[in-house]
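Chemist: okay, predicted coordinates and the sequence, questions at the end:
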Amino acid sequence: MRSGRLWFARHRRPILVMLMLLAVWFTVRAAGPASPTMVRVMVASQDLSAGRRLSSGDLEVASWPAGLAPSGRLSADPAGQVLAAPVREGEALTDARLLGPGLLRGLPAGTVAVPVRLTDPGSAALVRAGDHVDVIAGTASTWSADEAGGSSRSSPATIERPARNALVLAVSGHTRAVGGETGGGVGLGAVGGGVTTGDDDALAGLLVLAVQAGEADRLAGAVTGASVSVVVLP
């Protein structure tokens, strides 16, 4: 008993110091930030090009802190939808990256997205998402004969700008591969100067423009049957 008291007296100071350190450690631990809430986020499993039609293999599910997860993140598999802009490996995919209503987020009320196909699909490679363009619609002069009386009439060539200062939301397209062949080869980029594999001919030369609803009908009518090009504004 006496030896125990002597041992405690001899080691009392280090024991008290150790107990104080433990008390400080528990206090700091209790006051520290709690573990963040994690959420599931769909991210690109590889670099993806603009105009790519997504497949399930293009994406994977990652766990992100809720405070870092972007708004508009996808909750369902977007397989079959088309990318409006390039996406880097590991980047979270949101609705604003897809052709669809998300492209109009943050734009003025009354803005609609209108697809316009350029007559020369290759010129789409010179346009980037975020550019402002004027749409040029041209028709050639025509001549027709009156079947009944032999008279004829001609229609003059026309050039008009059915949309001015339109914001380019997305550029998709089938590009020409290195070596001159079209198909799966890598060519000039569509959106943002990235690369695209041109995986869908239906998207060749297609721009998606943001215009006011009142301008959309005029634009659609003007480009029907016309030669369509754009002027990129400074």
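Modeler: Perfect, I can see it now. This one's a predicted model, so the numbers in the text were calculated from it and none came from an experiment.
Chemist: C-alpha from now on. contacts and neighbour counts both.
Modeler: Fine.
Chemist: residues touching the most centrally placed residue in the chain, list them.
Modeler: Among the residues of the chain, Arg97 comes closest to the average C-alpha position under CA atoms, centre = their mean, at 2.5 Å. For Arg97, the contact set (CA atoms under 8 Å, 6 or more residues apart in numbering) comprises 83-85, 87, 103.
Chemist: can you tell me how far it is from Arg105?
Modeler: 11 Å (CA to CA, to the nearest Å).
Chemist: with Val223 instead?
Modeler: Distance, Val223 to Arg105, using CA to CA: 26 Å.
Chemist: more crowded one of these two?
Modeler: Taking other CA atoms under 10 Å, Val223 and Arg105 do not tie; Val223 has more neighbours (23 against 12).
Chemist: which of the residues in the lengthiest strand in the chain are buried?
Modeler: Taking DSSP state E as the criterion, the chain has its longest strand at strand 158-172. Across strand 158-172, burial judged by 16 or more other CA atoms under 10 Å covers 161-172.
Chemist: likewise for stretch 210-218?
Modeler: Going by neighbour count (16+ other CA under 10 Å), the buried part of stretch 210-218 is 210-212, 215-216.
Chemist: could I get the full set of strands for the chain?
Modeler: Taking DSSP E to define them, one finds strands in the chain at 38-44, 59-65, 111-117, 132-139, 142-145, 152-155, 158-172, 206-212, 227-232.
Chemist: take the one below as the second:
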Amino acid sequence: MRRFSSWLNRNRRLVVALLLCAAAGIAVQQLTPAPAHTVTALATARDLAAGTALSGNEVVPVKVPPGMVPSGAVADVSSIQGKQLAAPLRKGQLISDTQLLGPGLLAGTKPGSAAVPLRMADPSSIQLVAPGQLVNIVMTNGTDFGKTAESQVLAAAVPVLWTSGQGGQTGQWLGTGETEGLIVVAADPDQARRLAGSSTQGKLFFVLVGSPG
């Protein structure tokens, strides 16, 4: 015991330093947060244009906190193989079903809404509209020469979901490979009923409108 006391007296500073180091280590351990929980999601590997057919070359898996993952996010490359983007994406953006051609485009719309494809009489006008914009769909009936054409609004302030101006092919989703002049709008049941087959009854045009006041 006397030897230990003598050693302690000679090495008092060393002992104090060791105790301080131990205390600091315990404090750091207590203050260090636990490793954050993450989940895997798919993000774009580079800037991608609308209409791009996705494969493993266009996406990369990333680890992100669960709170940053949007509803409908994609985590498996095989589930999006060959599917096309409905809108352009920047490098690093997480991919979800709302960004792909298909039923996911209707996410957030009113219950019962339908995605209605329409062929415009003037295909070049498609370049003036983009997904998310609101349009009135107007049908003009052809008349005899010298008589004024009659027009009627079939659907007012419907959101555009997709346009052929974005490029790519619609494939099986729309059941046709002829996309020139096509736009797809979200319509409620009454609007969808009026729009169905309207392109065979007259010429269709769209009018850009603002949000209802």
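Modeler: Yep, that arrived. Nothing here was measured: the structure is a model prediction, and the numbers come from that model.
Chemist: what residue of structure 2 matches up with the residue nearest to the centre of structure 1?
Modeler: Under the alignment by TM-score structural alignment, Arg97 of structure 1 pairs with Gln99 in structure 2.
Chemist: just Ser123 of structure 1 next, same as before
Modeler: Matched to structure 2 by TM-score structural alignment, Ser123 of structure 1 sits across from Ser125.
Chemist: what sits closest to that match if chain neighbours are left out?
Modeler: Nearest residue to Ser125 of structure 2 in three dimensions, chain neighbours excluded: Gly181, at 7.9 Å (CA to CA, 6 or more residues apart in numbering).
Chemist: I'd like to know how far that neighbour sits from Ala121 of structure 2.
Modeler: Distance from Gly181 of structure 2 to Ala121 of structure 2, by CA to CA: 7 Å.
Chemist: state the span of structure 2 onto which stretch 132-141 of structure 1 is aligned.
Modeler: The aligned range for stretch 132-141 of structure 1 is 134-143, by TM-score structural alignment.
Chemist: Val69 of structure 2 and Ala43 of structure 2, how far apart?
Modeler: For Val69 of structure 2 relative to Ala43 of structure 2 (CA to CA), the value is 11 Å.
Chemist: follow-up on the earlier one: for the buried residues of stretch 210-218 of structure 1, which two are the farthest from each other?
Modeler: The distance between the two most remote of the buried residues of stretch 210-218 of structure 1 (CA to CA) is 9.9 Å, for Ala210 and Glu215.
Chemist: ok, back up a step: surely the residue nearest to Ser125 of structure 2 meets Val129?
Modeler: No - look at Gly181 of structure 2 against Val129 with CA atoms under 8 Å: they stay out of range, at 11.4 Å.
Chemist: and the longest helix for structure 2?
Modeler: As assigned by DSSP state H, the longest helix anywhere in structure 2 is helix 12-31.
Chemist: residues in contact with it?
Modeler: Outside helix 12-31 of structure 2, the residues that touch it by CA under 8 Å, 6+ apart are Leu8.
Chemist: okay, and the common contacts of Val69 and Ala43 of structure 2?
Modeler: Leu94.
Chemist: which one's more surrounded, these two?
Modeler: Per other CA under 10 Å, whichever of Val69 of structure 2 and Ala43 has more neighbours is Ala43, with 23 against 19.
Chemist: how close does that one sit to Gln81 of structure 2?
Modeler: 14 Å.
Chemist: picking that back up, tell me the most buried of the strands of structure 1?
Modeler: When you average the neighbours per residue for each of the strands of structure 1 (mean count of other CA atoms under 10 Å), strand 206-212 leads with a mean of 24.
Chemist: average offset between that strand and structure 2?
Modeler: Compared with structure 2 after fitting, strand 206-212 of structure 1 has a mean deviation of 1.5 Å; criterion: mean CA distance after the TM-score superposition for structure 1.
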